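Enquirer: okay, structure incoming, though there's no sequence with it:
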């Protein structure tokens, strides 16, 4: 167990329909590196994870989006799934929270369909990023440059395409947070 992230607190923003491995794997990696991780959602109580289209486990929510303050966190993780980011991009508070993390220059890591939130927050213009391929047009139309790559890290945004990219995604996330003073 490494303590390279000791003293760091990271938010994971998710709701029902989150791709479970894209929530659990980054959380495990961050905690193993010594970070405190909190699950933030658009609702209180618990959220349901999914393994693709199959309901999986439930996860307790630590705070709602309205209770979360960007200054309390060193970084943000946006896991994918289709339903999860699609629901959150309709929530003004969730979109505003994502935009604030980017404005503050804190690392924001989004995987799979989660870059929909980055598009909605209007923070992709002029940046190169990746995602699940179906978001290519959305990212390009929002002024970003989409590439089909395992990992992109530009302007504080860390993006990956799918669960198969989690090794690179989690490694870069931990590196980026460790580099923050």
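Expert: Now that the structure is in, tell me what you want to look at. A quick note: this is a predicted structure, and the numbers were derived from the prediction, not measured. Numbers count the residues shown, from 1 in each chain.
Enquirer: only C-alpha atoms for contact and neighbour calcs from this point on.
Expert: OK.
Enquirer: residue nearest the centroid of the chain?
Expert: residue 78 (1.5 Å; C-alpha atoms, centre = their mean).
Enquirer: what sits against that one?
Expert: 12-14, 108-111, 114-115 (C-alpha atoms under 8 Å, 6 or more residues apart in numbering).
Enquirer: in strands, which of those fall?
Expert: Among these, the members found in strands (DSSP state E) are 12-13, 108-111.
Enquirer: second one coming, line it up with the first:
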């Protein structure tokens, strides 16, 4: 069974975090949630209280097949305060493990230099941190370039999850998932 590490934080975008978790679990992928926060209980951007599985430093990333970074208000609130997310993303990259980020989440990848020479999509305005990327493809809802998967926004959740499941398992499995939910 494939296993992903999904980062949760206060003010994470509900759909991007919880929708991704739900659909990946439905696809048969183990989802471990982790946070950089002190508490293992976070409040999403729209007020849902969510229990998190672990603190990031407690997770053995070598056992994870992918890192997933959702967007939300927390990105703007934390990206200039510390580089913990960038360090984590670089650690996954150093292990040659794929990374998926949606909405403003790709900003962390841009700051880490992981989008250099890559095509990506993100929430409009988020491309500010990706000056060395190959191309910002704003019309795409989700895309994969090498080991990186990016999604545009909460409105592109299904396409984002499709890319993740296709990458980790198969395109056929991803198509079956979307058919199962009548997408």
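Expert: Cool, got the structure. None of the values given here were measured: they were computed from a predicted structure.
Enquirer: once they're superposed, tell me the TM-score.
Expert: The TM-score (TM-score structural alignment, normalised by the length of structure 1) is 0.85; 168 aligned residues with a C-alpha RMSD of 1.8 Å.
Enquirer: okay, the contacts of residue 78 of structure 1 in JSON lines with distance to residue 126 of structure 1 and neighbour count next?
Expert: Listed next are the contacts of residue 78 of structure 1 as JSON lines, based on distance: C-alpha to C-alpha, whole Å; neighbours: other C-alpha atoms under 10 Å:
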{"residue": "12", "distance to residue 126 of structure 1": "25", "neighbour count": "23"}
{"residue": "13", "distance to residue 126 of structure 1": "24", "neighbour count": "29"}
{"residue": "14", "distance to residue 126 of structure 1": "26", "neighbour count": "31"}
{"residue": "108", "distance to residue 126 of structure 1": "16", "neighbour count": "27"}
{"residue": "109", "distance to residue 126 of structure 1": "17", "neighbour count": "26"}
{"residue": "110", "distance to residue 126 of structure 1": "17", "neighbour count": "28"}
{"residue": "111", "distance to residue 126 of structure 1": "19", "neighbour count": "28"}
{"residue": "114", "distance to residue 126 of structure 1": "18", "neighbour count": "31"}
{"residue": "115", "distance to residue 126 of structure 1": "14", "neighbour count": "32"}
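Enquirer: what's the closest of those residues to residue 170 of structure 1?
Expert: residue 109 (8.8 Å; C-alpha to C-alpha).
Enquirer: return the distance of the aligned partner of that closest one in structure 2 relative to residue 39 of structure 2.
Expert: Residue pairing (TM-score structural alignment): residue 109 of structure 1 is matched to residue 100 of structure 2. According to C-alpha to C-alpha, to the nearest Å, residue 100 of structure 2 stands 24 Å off from residue 39 of structure 2.
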